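S.K.: only geometry, no sequence info:
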């Protein structure tokens, strides 16, 4: 049985609206939360990008649901020692119901400090060292670290949860998936990729596998597809493009090739519960333990009402 959570989109909504959605998600019967960690939205049409750690503090007071960052990049924009402190505080605020989801990020968010954007394998190597730094700091002792990519001098985190913060790694290919199996407590990805789940398990991964998906509940399929195309056509960009383009304008230009018909085929659009159920069941059939659903666009109240009455009871 797959556990169904709600995916809070920091690219579309401001901090107070994200907190409101989290409350509605809990009331509707969703069991957990994902929240994205971005400096920029993917497209200007999305229109938001609040600082995730401030929002998590508010969520900890507004809901009792477990929260995972999906995902935080600890490579360039924020030093892993600072991420370690932020995650420890979040875990205390959430009374242990917090998972630090980490990944290699995108140039869109990470290049803003003026540092060069590394190639994929180098980013994976940096991520492995960043995880090492975070785990050492979560041990509660003063540490100094002289690594290939990061230095830490006489650092100790004093505000720590009772148990170490679980760390999950995201992956979209075999190398990142293998790294998750080797050094992380769990694995996360987007799309019902049974092959990635298999690779994670075959490489020795024992933790939970999380997946993210998007839908657009609307009065009609056509209306839902129109909204999804306007706000999330970037989701269909292929290959390495999503990790390399530097600005929302670049994503807008690249996604001109994505048609509304392509979006309609990719996302469950409209009010048909069976279409939404089918999308969730693809993740369950692929071996995922948890799936997080994001409603695209402003019709959040209608989405939660529809899923509460017609979708979640069948799951």
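M.R.: The structure has been received and is ready for your questions. Note that the coordinates shown come from a computational prediction; the quantities given were computed from them, not determined experimentally.
S.K.: for the rest of this, base every contact and every neighbour count on C-alpha atoms.
M.R.: Will do.
S.K.: what does the lengthiest strand in the chain contact?
M.R.: For the chain, the strand that runs over the most residues, judged by DSSP state E, is strand 208-216. With contact meaning Cα atoms under 8 Å, 6 or more residues apart in numbering, strand 208-216 is reached by 7, 185-192, 197, 224-225, 227-228, 267-270, 276, 283, 287-297, 303.
S.K.: give me the subset of these that lies in helices.
M.R.: Judged by DSSP state H, helices contain the following of those: 197, 224-225, 227-228, 276, 283, 303.
S.K.: here comes the other one, which I'd like you to weigh against the first:
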């Protein structure tokens, strides 16, 4: 049976609210949770970007059952991989084994803040591969000295290690990243229901491993209000990863999406309170072979009614998938 997850969107709520939301999501019966890791929101109207790792630490203490996961952290630019390994080990201890480390090659939106330019996609994947190898070695308890193409590590060792290292997921959107994920990761992360991603991942070693997808929805009893909110905060969603990863800030996303109409958003994001519309949107992920789907409820101020609706109507319907 496919598992249904809850997304803590750091771009649309403050840190205390995010923790309260995931506590409520656990109570509503979601199977797992994921957390974005941003320095900027995509659009100013979203209005937030707290530090995801502090939120995760608080969430680990405030919840009891629900798994936690980064979706995703870039371990190459804003964070050094040796530091990411330390953070992941600590989170696994705090959550008592409920943490998964989702990694990706990053977005200019968040990584540009440390300067140094934005590498080409090919270079970013090289950096990600090297970073994953460093992180795995540290989580295995090794003392690491590494002098690679992109990173240097001097006599690093993690002193607080969980008995079981957190599983590592890698975000993929094409053949090269699927190959990397299949070879180095414990699970696949993707944002589109493309069976080709699953096929490539499994061909390179991902057979039998979890595949996690993500889908935005906008619940509201007033469908027009839901469409307006989705357009205001999520109209960037349809641009695709290859475009979204290159834009450096909210002003750029505003310009890039200025001609997107509310109707365009409504065609790609389920809006309103029609359970069957969400089931229809989730089905392609299931058919493609995804084993887990994390839902995003658009609007930081609209989580409580969504979670009540999800508990009593949406989740029972999705269980039937």
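M.R.: Received the coordinates, thanks. Keep in mind that this is a model prediction, so the values were computed, not measured.
S.K.: so which bit of structure 2 is the longest strand of structure 1 matched to?
M.R.: Matched against structure 2 by TM-score structural alignment, strand 208-216 of structure 1 falls on residues 210-218.
S.K.: what about the residue nearest to residue 243 of structure 1 when sequence neighbours are not counted, how many neighbours?
M.R.: For residue 243 of structure 1, ignoring the flanking residues on the chain, the nearest one in space by Cα to Cα, 6 or more residues apart in numbering is residue 106 at 4.2 Å. Residues within reach of residue 106 of structure 1, counting by other Cα atoms under 10 Å, total 18.
S.K.: now the longest strand of structure 1 on structure 2. Mean distance?
M.R.: By mean Cα distance after the TM-score superposition for structure 1, the fitted strand 208-216 of structure 1 averages 0.4 Å away from its aligned residues in structure 2.
S.K.: all the strands of the stretch 151-300 of structure 2, residue numbers only.
M.R.: 152-156, 168-171, 187-189, 211-219, 271-272, 292-297 (DSSP state E, counting those that start in this stretch).
S.K.: once you drop chain neighbours, what's closest to residue 268 of structure 1?
M.R.: Nearest residue to residue 268 of structure 1, sequence neighbours excluded (Cα to Cα, 6+ apart): residue 215, at 4.9 Å.
S.K.: check the gap between the closest residue to residue 84 of structure 2 other than its chain neighbours and residue 316 of structure 2 for me.
M.R.: Among residues not flanking residue 84 of structure 2 along the chain, residue 75 sits closest, at 6.3 Å (Cα to Cα, 6+ apart). According to Cα to Cα, to the nearest Å, residue 75 of structure 2 and residue 316 of structure 2 sit 37 Å apart.
S.K.: compare those two (neighbour count), which wins?
M.R.: residue 75 (25 against 13).
S.K.: re earlier: buried residues, the longest strand of structure 1. List them.
M.R.: By neighbour count on 16 or more other Cα atoms under 10 Å, the buried set for strand 208-216 of structure 1 is 209-216.
S.K.: please enumerate the helices of the stretch 101-250 of structure 2.
M.R.: For the stretch 101-250 of structure 2, the helices defined by DSSP state H, counting those that start in this stretch occupy 108-111, 121-139, 175-184, 195-201, 223-234, 241-244, 250-256.
S.K.: please list all residues in contact with the spatially most central residue of structure 2.
M.R.: Note on structure 2: the residue nearest the mean C-alpha position is residue 71, at 2.0 Å, using Cα atoms, centre = their mean. Going by Cα under 8 Å, 6+ apart, residue 71 of structure 2 touches 34-37, 102-103, 189.
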